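>>> sequence first, then the predicted structure, then my questions.
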Amino acid sequence: MSRPSPVPPLGLGTMGLSGDSGRETVTTALELGYRHLDTAQIYENEAVVGDGLRAALDRGAVERDEVLVATKVWVDDLHPDRFRDSVETSREKLGVDTIDLLYLHRPRGPYRPETTLPLFDAVRDDGLVDHVGVSNFTTDQLVEARRHLDAPIVAHQTEYHPLFRRPALLADAREHDYTVVAYSPLAGGRVFDLDPVVAVADERGVSPAAVSIAWLRAKGLAVVPKASSRDHLRANLAAADLTLDEEAVARLDAIETEEELFPE
């Protein structure tokens, strides 16, 4: 029997958010109903995300235990001499006692499964982190990670959209009971120019963005689209509840063009 996922199906992607406007975006998202905040050390905005969360808590818009706060350790800090300090710094910037979900951002640089992954176990055992995830892994790298990680992998974050599909990753997630989290779900805006996406959107009376998010949700992925305006935040939240029939899903599956936005 699969365990319930701790990862809410829709989160706020925060890459590029900064300053007061970024803080207010985070607060607004939480007020609208988002319960999943996704950031990373390399985004250099963990403090902005933390300030936005704190403002929402102060306004009574949300309780801390209702929100999953996720960040990612960048490759420079995977070295054993730097790892724990970087996690402590992230925790302080986010203003949380415990990081709900800590990802390994990319398996490169000083990454060595046998030495790196036990570092994640250690910060989890010590209460700095609640859950462990990985990001931008291949299926082979996931297999290797499971050999060296005691904690269950609860999430794998990867680029996924109608122009970049990795069904083998979804199959691995189903077999090993974790959530695949899609970043860049709108393919950097390219979904607005994809004829099958636009056609389904016109038929349903929704936006191409909503169709792309709904297509990902139909496949069981969680989604972390970026947005800054209240209207876009609200639209993405509604898109997560949009249901596509099998025929619409198949039309997007049949898109032959492939474009990876963030290759290694």
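Received the coordinates, thanks.

>>> hey, let's count contacts and neighbours off CA atoms from now on
OK.

>>> all strands of this protein, in order?
12-13, 36-38, 68-73, 99-104, 129-135, 153-159, 179-183, 222-223 (DSSP state E).

>>> determine which stretch of those is the most buried.
strand 222-223 (a mean of 27; mean count of other C-alpha atoms under 10 Å).

>>> by contact count, what packs against that one?
strand 179-183, helix 208-218 (3 or more C-alpha pairs under 8 Å, 6 or more residues apart in numbering; DSSP states H and E).

>>> another one to put next to it:
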Amino acid sequence: MPELLHKHESLHDQLHTLAGYVRDPQRHAPPPGIEARRLAVYRQLFLGNITALLSGAFPVLSESLGAQRWQALVEAFYAEHRSQTPLFTEVAGEFVGYLEHTPADLPEWAAELAHYEWVETALLLGEDRDADHDPEGDLLDGVPLLSATAWPLAYAWPVADIGPEHLPDAAPEAPTLLLARRGDDQQVHFSRLAPLAHGLLVSLQQWQLTGREHLQALAEISGVAPEIIHPQGLALLQALRDQGVVLGTRPVCANLRRLSPAIRPTH
């Protein structure tokens, strides 16, 4: 038994050493007994898979950074990041998190552009988790229900316009406000939002309130009289329901409740 245990520990150490070298050969010594040519094949195999996966998920970001800068970024992610999921379909989300929290010599718009590109994949692969609701419910006195496949987004940079031919040096004064939605055709569609529409959608996403309470809160935040906000807000709620963005209403909850979506779509 001690001999078997020793062999197991030895194999574990060998694999750990190999993994460290494959991830970052600049900082980790190669495992003994394996020729350099074979080690290069291992690294190219694993790194090549990650590079292909991320290049397919972030085509605009990779083209905008250029081949050399993009490859350096992928190699840094591969070397430094420890994924919290074994699923290849979730690697893009891990990459977005890496860009948001890891200082790097990148343009300021890079993290937001990555998030914008990731949204499409996340919505396509995400599950519908809509609560029970009344499609014909009163949008003012009931609690409007936002579709799980409709995400309001806000970016400091004009992510929808960034590309190899348009690389902004400074963020514009006004944010880019968008609605990303997976339609019945199973495609993700992006549309621009006015500030009132974005504010209402974020409120619907985060708080379980009646439509009247949502509009009252928006009036207070914007400093606009309720009698001005309410007619516009009701018309907007009705239009959103016609578009399938708002599904209807759920029963009124006795207590004010902040919603906690599984994925936080607003950047």
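Sure thing, it's come through. A quick note: this is a predicted structure, and the numbers were derived from the prediction, not measured.

>>> TM-score for this pair?
Put the two chains on top of each other and the TM-score (TM-score structural alignment, normalised by the length of the first structure) is 0.29; 129 aligned residues with a C-alpha RMSD of 6.0 Å.

>>> export the strands of the first structure to CSV and tack on distance to residue 145 of the first structure?
Formatted as CSV, the strands of the first structure follow (distance: least, C-alpha to C-alpha, whole Å):
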stretch, distance to residue 145 of the first structure
strand 12-13, 25
strand 36-38, 22
strand 68-73, 16
strand 99-104, 11
strand 129-135, 9
strand 153-159, 9
strand 179-183, 15
strand 222-223, 21
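
>>> what distance do you get for the closest residue to residue 188 of the second structure other than its chain neighbours to residue 150 of the second structure?
Excluding its sequence neighbours, the residue lying closest to residue 188 of the second structure (C-alpha to C-alpha, 6 or more residues apart in numbering) is residue 182, at 4.3 Å. Plainly put, residue 182 of the second structure is 7 Å away from residue 150 of the second structure if you go by C-alpha to C-alpha, to the nearest Å.

>>> of all the helices and strands packed on strand 222-223 of the first structure, which one is nearest residue 37 of the first structure?
strand 179-183 (12.1 Å; C-alpha to C-alpha).

>>> residue boundaries of the helices in the second structure?
Shown for the second structure, the helices assigned by DSSP state H span residues 2-23, 36-57, 59-65, 67-80, 91-101, 110-125, 195-206, 211-222, 226-242.

>>> buried residues, the fifth one. List them.
What it means is helix 91-101 of the second structure. For helix 91-101 of the second structure, burial by neighbour count (16 or more other C-alpha atoms under 10 Å) applies to 91, 92, 93, 94, 95, 96, 97, 98, 99.

>>> do you know which of the helices and strands packed on strand 222-223 of the first structure lies nearest residue 171 of the first structure?
strand 179-183 (10.1 Å).

>>> run the angle between that closest one and strand 129-135 for me.
Between strand 179-183 of the first structure and strand 129-135, the angle comes out at 60 degrees (axes from the mean of the first three to the mean of the last three C-alpha atoms, to 10 degrees).

>>> for strand 179-183 of the first structure, name the packing helices and strands.
When contacts are defined as 3+ C-alpha pairs under 8 Å, 6+ apart, strand 179-183 of the first structure packs onto strand 153-159, helix 167-176, strand 222-223.

>>> now render these as CSV, adding distance to residue 239 of the first structure.
Shown next, in CSV, are those (distance: least, C-alpha to C-alpha, whole Å):
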stretch, distance to residue 239 of the first structure
strand 153-159, 19
helix 167-176, 21
strand 222-223, 10
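
>>> just to revisit the earlier point, quick one, which of the helices and strands packed on strand 222-223 of the first structure is nearest to residue 86 of the first structure?
Nearest to residue 86 of the first structure among those is strand 179-183; the distance by C-alpha to C-alpha comes to 23.0 Å.

>>> residue 79 of the second structure: neighbouring residues, count only.
When neighbours are defined as other C-alpha atoms under 10 Å, residue 79 of the second structure has 18 of them.

>>> quick check, it in contact with residue 23.
Yes - using C-alpha atoms under 8 Å, residue 79 of the second structure is in contact with residue 23, at 4.8 Å.
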